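Asks: The amino acid sequence is not available; the structure is as follows:
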């Protein structure tokens, strides 16, 4: 199955992340180009995704589903399928909590794996392309790795009697809701196989967008996959980093915007960024943030990219206008 995006409709842009953050970025970028690829983290181990991952040994489908829903067409067909994908069963039975899209994706993976002569990784990508085609998606969605991953974090302050003590926390869901202070994250396996199509997309891109999203478990993890990191270092694409609109309870509680950049630099010290995008309402000390961005080689762009209701969510229309400007160079 071929890639479901048009071949001559705007720059080639790759967005990396996971969950609601990546969905927000894709919702904005689809207004900038039709040659859009979402590269999605595959470390989720909670909820419906965790159950399917454990039962069938597949990649967790939840963040992939959210990315596909964000790329659905604006017509009745696309809107209906987006709603169906996101529909979650509520009952007292075994289906309780499962999202329809998760089941659809896993069913396609199983069916294609039965027919395939190559590795299961091929069926992962093919299955996502089939779903994208069914939805009329305006872009492509790929997993960042060919195998499910486990996130481990070094967390300080979990024991109130030893506030400086550091412990290892395992699993994306546990890291996301930790009550301690996350110092660093790592992946198991430490050298996972990157999705070849994702590596190819990054190398051939005109623009790459990293973030927003859960900083440690959805954004930084992409930089810990050696082949992806190498592609991000070597691509000629314009690299844009989008900051969150507020610290996240658990992972980044109490973080300033510049602290987000500092931990990124600690996890990928050689990575150069061209532009850092931040919302003006979240930037308390613009000179400090500009200095932190400069350490990454980046220009700081501060703009109004949040919803007008004051909630910490990116407005796709406002974000699209900023992306159109900064990705054009």
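Replies: Yes, it's here. Worth saying up front: this structure is predicted, and the values here are computed from it rather than measured. Residues are numbered from 1 along each chain as shown.
Asks: Please make it C-alpha for all contacts and neighbour counts, starting now.
Replies: Noted.
Asks: All the strands of the stretch 151-300 of the chain, residue numbers only.
Replies: With DSSP state E, counting those that start in this stretch applied, the stretch 151-300 of the chain shows strands at 166-170, 181-188, 207-210, 238-242, 275-279, 299-303, listed in chain order.
Asks: In addition, the following structure is provided for comparison:
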């Protein structure tokens, strides 16, 4: 992608400073890569775009439900939904950004074939068909939206998640992201189909060039861990000189992490990525019942624990973008 195009992707329409409501311009702030998908990555990006003008989202591509699943089955494309949500999260707080974020997230309501389709999904697939290039299509839409960062798929092909699920003492395999999320059993581990998927080259380069890599929050087994099962991407995540930060969830994911403690989230991460060093684990003060136990687990991974109030004040299990941005900014600048 040309330098001019890259500048367009940054697309900041106003100046402003990190955390106080604006988004830093391209070139300002540390180079950050955020990994995940869905609502968790949306929350992370909504905060991170306030902290740095050098932001890349690497997004899971295993969705097989809803509008994304329908487009995937009909057209054979990478499911666009999580990519769309990431682009929407990177829209600015000005009128342009708010309007386009709402437009790409808009879903049609009808009695016909368009029912449930998200406008952004259709725009993304149209660009892919016209340009014949997944990354170029996402970059073009990012320019239109004025996105404060870049969005990339973790793999260049659509993937399926296969989960080992324990129910009543028996372990079986469940296939598909929707099936994994809805299983009544307890997910033990995940793998990808195909087993050796090609990584998106631009995503690998972004990880290797990053100063910080951020895992989570998000659905642990279906949004966060899949990145570690793409061999080339996993190798980059292990070998990058970037520091690695894990943002823990505010509540368990039904069907995936019921009754999981914060420590268990980290244990599962270690099992799926043996030898991966973590520098910082960020957790909300209000959801950690055993801070000493969590700190011991974090220290065992080679990192340090940061406890902070990063949830919205109303008590619902949602990260507050401004609170999270403020804490991340302090972590990145070694003030916390």
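Replies: Everything's here; your move. Quick caveat, the model's predicted, so the values are computed rather than measured.
Asks: quick one on the thing from earlier: for the strands of the stretch 151-300 of structure 1, give me a markdown table that also has distance to residue 9 of structure 1.
Replies: Putting the strands of the stretch 151-300 of structure 1 into a markdown table (distance: least, CA to CA, whole Å) gives the following:
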| stretch | distance to residue 9 of structure 1 |
| --- | --- |
| strand 166-170 | 42 |
| strand 181-188 | 36 |
| strand 207-210 | 14 |
| strand 238-242 | 18 |
| strand 275-279 | 23 |
| strand 299-303 | 26 |
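Asks: Make CSV out of those and add distance to residue 153 of structure 1 and mean neighbour count.
Replies: Output for the strands of the stretch 151-300 of structure 1, formatted as CSV (distance: least, CA to CA, whole Å; neighbours: other CA atoms under 10 Å):
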stretch, distance to residue 153 of structure 1, mean neighbour count
strand 166-170, 5, 17
strand 181-188, 4, 19
strand 207-210, 20, 26
strand 238-242, 22, 22
strand 275-279, 25, 24
strand 299-303, 29, 18
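Asks: Looking at those, which is nearest to residue 31 of structure 1?
Replies: Minimum separation from residue 31 of structure 1 across the strands of the stretch 151-300 of structure 1 (CA to CA) falls at strand 207-210, 14.3 Å.
Asks: what's that closest one packed up against?
Replies: Contacting strand 207-210 of structure 1 under the criterion 3 or more CA pairs under 8 Å, 6 or more residues apart in numbering; DSSP states H and E are the following elements: strand 13-17, strand 238-242.
Asks: In TSV, list those strands along with distance to residue 267 of structure 1.
Replies: Putting those into TSV (distance: least, CA to CA, whole Å) gives the following:
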stretch	distance to residue 267 of structure 1
strand 13-17	15
strand 238-242	15
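Asks: hmm, back to that, can you say which of the strands of the stretch 151-300 of structure 1 is nearest to residue 40 of structure 1?
Replies: Residue 40 of structure 1 lies closest to strand 207-210 among the strands of the stretch 151-300 of structure 1, at 10.8 Å (CA to CA).
Asks: on average, how far is that closest one from the matching bit in structure 2?
Replies: Its aligned residues in structure 2 lie a mean 0.7 Å from strand 207-210 of structure 1 after superposition (mean CA distance after the TM-score superposition for structure 1).
Asks: Tell me the counterpart residues of that strand in structure 2, please.
Replies: On the basis of TM-score structural alignment, strand 207-210 of structure 1 is assigned to residues 212-215 in structure 2.
Asks: what does that stretch rub up against?
Replies: Taking contacts as CA atoms under 8 Å, 6 or more residues apart in numbering, the residues outside stretch 212-215 of structure 2 that touch it are 30-36, 207, 224, 242-247, 332.
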